[in-house]
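Novice: Fold the following and give me the result.
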Amino acid sequence: MKLILGYIISSVIACAAGTVTWDGYSLSINDQRIFLWSGEFHPWRLPVVHKWRDVLVKVKAAGMNAISVYIHWGLTNPAPGVFDFNEYRALEPLFKMAMEIGIWIVLRPGPYINAETTAGGIPHWVTSHVSGHLRTNDTAYYNAWRPYIDKVAELAAPHQITRGGPIIAVQLENEYVDRDDVGYPGKREMMEELKAAIRSGGIEVPLTINDAYMGANYVNGTGSGDIYGFDSYPQGFDCAHPGHWQPVIETYAKFHKHANPHQPLYIPEFQGGAYDAWPGYEACATLTNGEFESVFHLALLASNAKMINIYMIYGGTSWGHLPFPGVYTSYDYGAAISENRDIRVEKYAEIKRQGLFLRSVPDFYKTDIMPDTTWEISPTPGSSPVAATLLQNSDTNSSFLIARHQDSTLSGSSSFHLRIHANSHVRAQWQIAGELQIPQIANSIQLEGRQSKIVTTFLASPPAVEPRRNTLLYSTAAILYFGWMGGREVLVLTGHGNQEHEFAVFLQTSVMAAVHPFLNMSPCPTSSLYTIFHVLPGLTGLVPIHESKNQAIYFVDTATSRTFWAPMLEVMEPKTPPFQTFWSVGSNSSIIISGPALVRSASFHPHLHQLSITGDLDPSASVYLTIIGMPLTTKSIHWNGQEIIPLKSLSVDANFRAMFHLVPNPALLNSDHWPQQLDNWEYANSLPEASFHYDDSNWVRANHTSTNLSQKPYCGKHVLYGCDYGFCEGVVIWRGHFVSSPKIDGVTLTINGGQGFAASVYVNDVFIRTTYGNSTSNKNIISETTEWYSFPNGVLTEGENVLTIVQDNMGLDETRNHWDTDGSRSPRGIRGYDLHNGDFTYWKVQGKSGGFNNYPDRKRGIFNEGGLYGERMGWHRPEVPKDGQEWTTRSLTQGLTGGYSGIGFFRTHFQLKLFPGRDVMQSFHFVDCTSMTPTLQPYRAWIFVNGWMMGKRVANLGPQTRFPVHEGILVNGTNLVVIAVWGMDATVAPCFKLELATDRVYDQS
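Specialist: The predicted model follows:
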């Protein structure tokens, strides 16, 4: 039992290997408070398992300690009673990697996950073949999701922290309202059933809630979890206008105090980018850039949030038919780690600066928001108003003032002074007289542009060594690292190089660093125990402020801090403690490295006296590597397995700080062995179904007269919804047979494919035209069209005729407005048909080969293929022998044979040399012919790489022309690339080239 803020609570979940507890401040793991600083990662959006490690390493290198992970029900349970947790769908490899690297996991199995994926992650067979309302306690829906949850629990339970694994929490459902006056009743009851199922499956860790907004849904009562949280996307998703800022939300703390003060303030999803509705992801990165992170993340910290998950830290790829209709193939999200796994330096660096501060200052994990009677700020004359919050740790008296422009949308400048009205106990502890004024030498504390700052006061030495002693009286510069290394107390501060900064510290000896022209030093007027350092504008690089046998202080400007790393130092002993790779819980050992593009790991082998570091170098330039805090017994240093010799020692102790010169392999920049433009294409027709003489006798007869879908057909005696017949992914082809009469002159069709869809209509062998959906920045959305298709004169024959419809399914909708959960039962197909002066005798339908139950490509899974003829024949898969289809030599720029409209497959092979010791990031680029208007190109193209559908080019809408493909899908040696091209216009031919580009290379040798 714990007494926290006047509330008596019981909040311990324990077992042999580890414990997770919580109170109104934070989580505690094994009785140590932690700040949950997490990033969202969906492994299934990176379908190369060994590349997951790269993402997790970059998460940890940014100072984060956890990932949040959605599991995709639809991917892992593709048909009733069928479960597939193999390949990229596997969970155990992720759990093991997280344990090895030292990353906690919050698991989010849904069943509904949203995530901008088709049907919000609900399997397509559930949306069409299961009656009853989705996301309710309806028995049919329960019977659908329960086996899936049982399987997830079975796989996850052995990897909980309570059994020695990395899983510290499991989320119930996702962003759901608890009221019965919207949507359908039975929500709370479903949540209670879900909670019971998870617990009965052996899950012991806390169960969490992520409310879609500050709605207090499932805070308590039936269906509630152990820890409530709410999502926040304060900047919105208007990537088309990335310069437009929203104001900071100031109500988090007030809501938390009212809703769940006995639990930590938890944000399960805080905006780390934006999903894009067609203007392009670089704009989303601008919308949520490093300035956004500075202002909005620190505003969240000022609200006293201690559990934060950034959505997304790595977005990845919605390859195949994973997307819902509101997005395209890329799920880059404008995240700190881009789709091709490269680091977006500005965004990533700001997250890293914040992460290293949070990792270094455990006093921040338990703070209260202080009344403004204990402090005051005074803006300088003419300055814009400043908003600030003071957080204080009541146990240690350390405090943190978080300041920003009062109008958080401003891009101008503000400056201010701060006075802390410390109580008598604090004044006596720190031996200061009267109030603390900050700064004392500098002109002011400055905010320039969209910036926030943390001003730290009364911070004692790191808690690894007791008793703690007074160290940092105050600092207007941010703390980048504070801890023990190499037998010393090490403090690294950072700030913009064009601003002045000031900090007052207790120096344990009088040994000083060399005088620097942009650094002043003087005794502190408030107390002679402390020395004030005044950093002038213009100081750049990593600058030693003070170094002695017991203490080291450094300042680094924010630009230089981009290549500043503080990896956990793993000591390679024969017997290692549990959770050794996890910061604070297992180890507090660290080392500082400045210079490389990335530091992946650092380890020390005591018996060899060897320090081993792994990381990445940019091969375009040599790097001066600075290492601070080497173990005192170090005799050799290795970089990526190769011993390196220091150029010189930079400290009083040769083993503490030294510089090295690393020269990357220049051959890495030679990309001659990578094909740039792909040639030697073969071509085959992939729309034989448009022929009057095509034999569809083996197709499914579309003769249903009822459907589970809530959106019923408008007209026509048969239900023509693809999912009802097991064909829900990608292209579905319909053939309506009818007997001609002199009065039949056309047909009215209502076709539903989701926003941005398309469908081409043929009668007998003749192309009529294509109908288009639309989506422009999630505006002017057209997901369904009703149009008249006139039959050309003379096209009908006596007797039987055939109407052929090639329809693109853009994915199923997520839960719709007003909590209509059955919105995921999207009516994709022909929602209404009326043959003028006639009727259809019967309909046939064909989609993905095998449908839900018998699709052939089990390795890549249910969402990899659609119903194009070439897909059904396996032309895109290298393991399928080339059949008897006639392939002819034809370039991409020649387009389709037999006219501008139709569908054709192009394929070619190319050789690729992949060498160890380098990370090569590559993408396929569509280069449209210059005669075409870039935004009005009436074609679609699917790109298959060694069988994987890694991109869908929607050329009439855009914007994606670049499709990253990872090593592991690309292989060393012979590769097969196949492009399926759908021409949609009778007068404009598809015309483009395809190139394989090298986006980035890193030297890991």
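Novice: okay, CA-based contacts and neighbour counts for the rest of this
Specialist: Noted.
Novice: quick one, what contacts the closest residue to Leu447 other than its chain neighbours?
Specialist: Using C-alpha to C-alpha, 6 or more residues apart in numbering and skipping the chain neighbours, the partner closest in space to Leu447 is Ser414 (5.1 Å). Each residue near Ser414 by C-alpha atoms under 8 Å, 6 or more residues apart in numbering is listed here: 379-380, 383-386, 405, 446-448.
Novice: before we go on, could you also do this sequence so I can check it against the first one:
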Amino acid sequence: MMMALISRRMGPLQLQNQERLFIWSREMHYWRAPVPEMWIDILQKVKAAGIPQCKGRNFERLFEIAKEVGLYVLFRPGPYVNAKATASRFPGWVTTGAYGRLRNNDTRHTDAWTPYMNRMSQIIAKHQVTNGGNVFIYQIKNEFGNQWLDRSCDLSECTGTNGNVPDFTTFEYYTSFQDVALTQPSFLAEFQGGSYLPRGGPKGGCVNNTGPDWVNVFYRHNVAQNIAAANVYMAFGGTTGIPFPGVGTSYDYSAPISETRFVSDKYSETKLFAQFLRVARDLTKVDRVNNGTTYASNLAIMTTELRNSDTNAAFYTAHALSLSTDRSPFKLDVSTSAGRLNIPQNGGDIAVNRRLLSLIFSVGREKLTYSTAEVLTASITASQSFSSGCRLAKVESSSWTV
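Specialist: This is a model prediction of the structure:
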């Protein structure tokens, strides 16, 4: 399947043409926006937010629209998808008991889902990136534990045409996170992007708890942990048109695109982060060099340093307490191509009440020596380099406009 295209390296994901990718994706459920004409509007807003992948449980028309818009697809076909839907989207006829116990190796259940998966695999194969399509990753099932082990195939028989790749699974839990290899990338298949609204819950769900400030802190915290790939649940929640005992009709999910398809307050913050990931190409191959309070003049600031060994680009995140909203002034000691600097250099302090990304990276032939402001994007036009969103920046070339 599609996974045969991808190999895992010290950085994020690397294609066979050696291009490194930082996977940044958001999820939608086509059946919660049941009118296909709505999908174009939703996916265009996803694309406009700088997100190159969209994860959905979808069929061919949605593949086609996503390709027209310019999105890759991370595909999860089910049939079990959970998603706070009745029977977790199992068809009603399979829940009657006539097909044995579901989601295990009961042969009656296996006989029920095998034709579906065979057909879905045939459809998906046509849309894989290896066949000129845009399906990028194929997730076998949702929230699946050890049950699959008894029915896993012989890899010598099932190896894809592009060779073996490591398994991406979601059931390992490490009793000690210190045992995790810090140089290895991680994939968060369902990182929190909001929350569903339970019956009787607060109006609008957890809008305040997972708003723009939350996005600013925790998305950047993932970068500090060297997360190489993430799918955020959800981009667009939509409306649940079928009953489910724990959730009302609305599945707004406090998502960047609301149930009514308006963009919410955190859409802009999501876009800022996604657009930055697109231009910070040096971030696709970094190691966690160090972390601690010694980088900053204020002990309340915990700093993590990420560095690209090929280009010497560096990325720093800072703040000791993720829940803190205090404006904590400090200076930051960083290593740049111009030597060690104590920034900002032009007087004053960095005052941050959320999460900071201090940046040193390349755009074309130019280098951003450092920035204490967040970068939205950068481009090269007629041999001139431009960046947007950098208010406090020092550049090694006068051709960089800030």
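Novice: Just give the TM-score of the two.
Specialist: The TM-score (TM-score structural alignment, normalised by the length of the second structure) is 0.90; 398 aligned residues with a C-alpha RMSD of 2.9 Å.
Novice: still on that earlier bit, pull out the buried residues from the contacts of Ser414 of the first structure.
Specialist: 379-380, 384-386, 405, 446-448 (16 or more other C-alpha atoms under 10 Å).
Novice: so where do the helices sit in the first structure?
Specialist: Assigned by DSSP state H, the helices in the first structure fall at 52-61, 73-76, 92-101, 124-129, 139-156, 187-200, 252-259, 281-287, 290-292, 298-302, 345-360, 424-430, 851-854, 869-873.
Novice: Tell me how far the spatially closest residue to Pro523 of the first structure that is not a sequence neighbour lies from Asn470 of the first structure.
Specialist: Among residues not flanking Pro523 of the first structure along the chain, Thr531 sits closest, at 4.7 Å (C-alpha to C-alpha, 6+ apart). From Thr531 of the first structure across to Asn470 of the first structure, the span is 12 Å (C-alpha to C-alpha, to the nearest Å).
Novice: next one: Val700 of the first structure
Specialist: Computed as C-alpha to C-alpha, the Val700 of the first structure to Asn470 of the first structure distance reads 78 Å.
Novice: which one of these two has more residues nearby?
Specialist: Per other C-alpha atoms under 10 Å, whichever of Val700 of the first structure and Asn470 has more neighbours is Asn470, with 18 against 15.
Novice: burial of the residue nearest to that one when sequence neighbours are not counted, as a residue count?
Specialist: Nearest in space to Asn470 of the first structure, with sequence neighbours left out and distances taken as C-alpha to C-alpha, 6+ apart, is Ala460 at 4.4 Å. For Ala460 of the first structure, the neighbour count with other C-alpha under 10 Å is 20.
Novice: and if you look at the one 3 residues further on?
Specialist: Here the count is done by other C-alpha under 10 Å, and Pro463 of the first structure has 16 residues near it.
Novice: returning to that earlier point: show me what the residue nearest to Leu447 of the first structure aligns to in the second structure.
Specialist: Matched across to the second structure, Ser414 of the first structure falls on Ser328, judged by TM-score structural alignment.
Novice: again, but for Ile168 of the first structure
Specialist: Using TM-score structural alignment, Ile168 of the first structure pairs with Phe136 in the second structure.
Novice: That match contacts Lys126, correct?
Specialist: No: look at Phe136 of the second structure against Lys126 with C-alpha atoms under 8 Å: they stay out of range, at 11.9 Å.
Novice: More neighbours: which of these two?
Specialist: Phe136 (22 against 15).
Novice: check contacts around Arg341 of the first structure.
Specialist: 54-55, 314, 316, 921.
Novice: Just put these in TSV and tack on distance to Val345 of the first structure and neighbour count.
Specialist: Output for these, formatted as TSV (distance: C-alpha to C-alpha, whole Å; neighbours: other C-alpha atoms under 10 Å):
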residue	distance to Val345 of the first structure	neighbour count
Asp54	16	13
Val55	15	19
Tyr314	13	33
Gly316	17	26
Met921	16	19
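Novice: Show the contacting residues for the nearest residue to Ile137 of the second structure once chain neighbours are set aside.
Specialist: Spatial nearest neighbour of Ile137 of the second structure, chain neighbours left out: Leu74 (4.7 Å); criterion: C-alpha to C-alpha, 6+ apart. Contacts here follow C-alpha under 8 Å, 6+ apart; on that basis Leu74 of the second structure touches 53-56, 135-139.
Novice: ok, these vs Ala338 of the second structure, which is closest?
Specialist: Gln53 (36.4 Å; C-alpha to C-alpha).
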